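Participant: Give me the fold of what follows.
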Amino acid sequence: MIVRIMGEGQVRLADSHLTELNKLDDELLAEMENGDGPGFRRTFDALLAKVRELGDPVPDDSLEPSDLILPSPDATLDEVREMLSDDGLIPG
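Facilitator: Model prediction:
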């Protein structure tokens, strides 16, 4: 799966990592629902860090369609909320 972090680029991520990422995504959803700004920031940063850690960068000159688009690292709680689906940011 190709994941784009807005403003950064893309990484290729094995589907097997989705379970691990979904745990962080579930935490993020709960913090957003509770209006926990500091918790949201901490978990959102951890989610993006985990995507970077587990993914392999896609070369900038490669034109790969993104399977998943994540907000930029400086996105606010409200901006992330606008991008959410029923499953959160990560499907599944």
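
Participant: make it CA atoms for all contacts and neighbour counts henceforth
Facilitator: Will do.

Participant: how much space between the residue nearest to the spatial centre of the chain and Arg52?
Facilitator: For the chain, the residue nearest the mean C-alpha position is Leu70 (4.3 Å; C-alpha atoms, centre = their mean). Distance, Leu70 to Arg52, by C-alpha to C-alpha, to the nearest Å: 12 Å.

Participant: compare with the first, here's sequence two:
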Amino acid sequence: MIVRIMGEGQVKLADSHFAELNKLDDELLTEMRSGDGVAFRRTFHALLDKVRELGEPLPDDALEPSELILPAPDATLEEVRELLSDDGLFPG
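Facilitator: So this is what the prediction gives:
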């Protein structure tokens, strides 16, 4: 899956990484619902760091369609909340 982090670029993630990423996504969803801004920020950055760690960066000139778009690292709790589905940022 091709994932874009807004303001940064794209990475290619293997499907095998989604179980690990979904754990962080579930934590983030819980924190969003409770309005815990400090925990949200910590988990959101951990999620983005894990995507960067596990993903293979695509060249800046690559024109691959993104299957998933994640908010920029400086996105607020409210901005991320607008992008969430009932399942969180990651499907499944």
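
Participant: so what's the residue nearest to the centre of structure 1 closest to, chain neighbours aside?
Facilitator: Ile5 (4.8 Å; C-alpha to C-alpha, 6 or more residues apart in numbering).

Participant: ok, the residue nearest to the centre of structure 1 touching Gly7?
Facilitator: No - at 9.7 Å, Leu70 of structure 1 does not count as touching Gly7 under the criterion of C-alpha atoms under 8 Å.

Participant: for structure 1, longest helix please?
Facilitator: Longest helix in structure 1, counting residues (DSSP state H): helix 37-54.

Participant: The helix or strand following that one vs structure 2 - mean distance after superposition?
Facilitator: The element immediately downstream of helix 37-54 of structure 1 (helix or strand, assigned by DSSP states H and E) is strand 56-57. Taken over the aligned residues, the distance from strand 56-57 of structure 1 to structure 2 averages 0.4 Å (mean C-alpha distance after the TM-score superposition for structure 1).

Participant: From the chain's centroid, how far away is strand 56-57 of structure 1?
Facilitator: 15 Å (C-alpha atoms, centre = their mean, to the nearest Å).

Participant: Pull the residues that contact that strand.
Facilitator: Residues outside strand 56-57 of structure 1 that contact it (C-alpha atoms under 8 Å, 6 or more residues apart in numbering): 9-13.

Participant: what ranges do the strands span in structure 1?
Facilitator: All strands of structure 1, identified by DSSP state E, fall at 2-5, 9-12, 56-57, 68-70.
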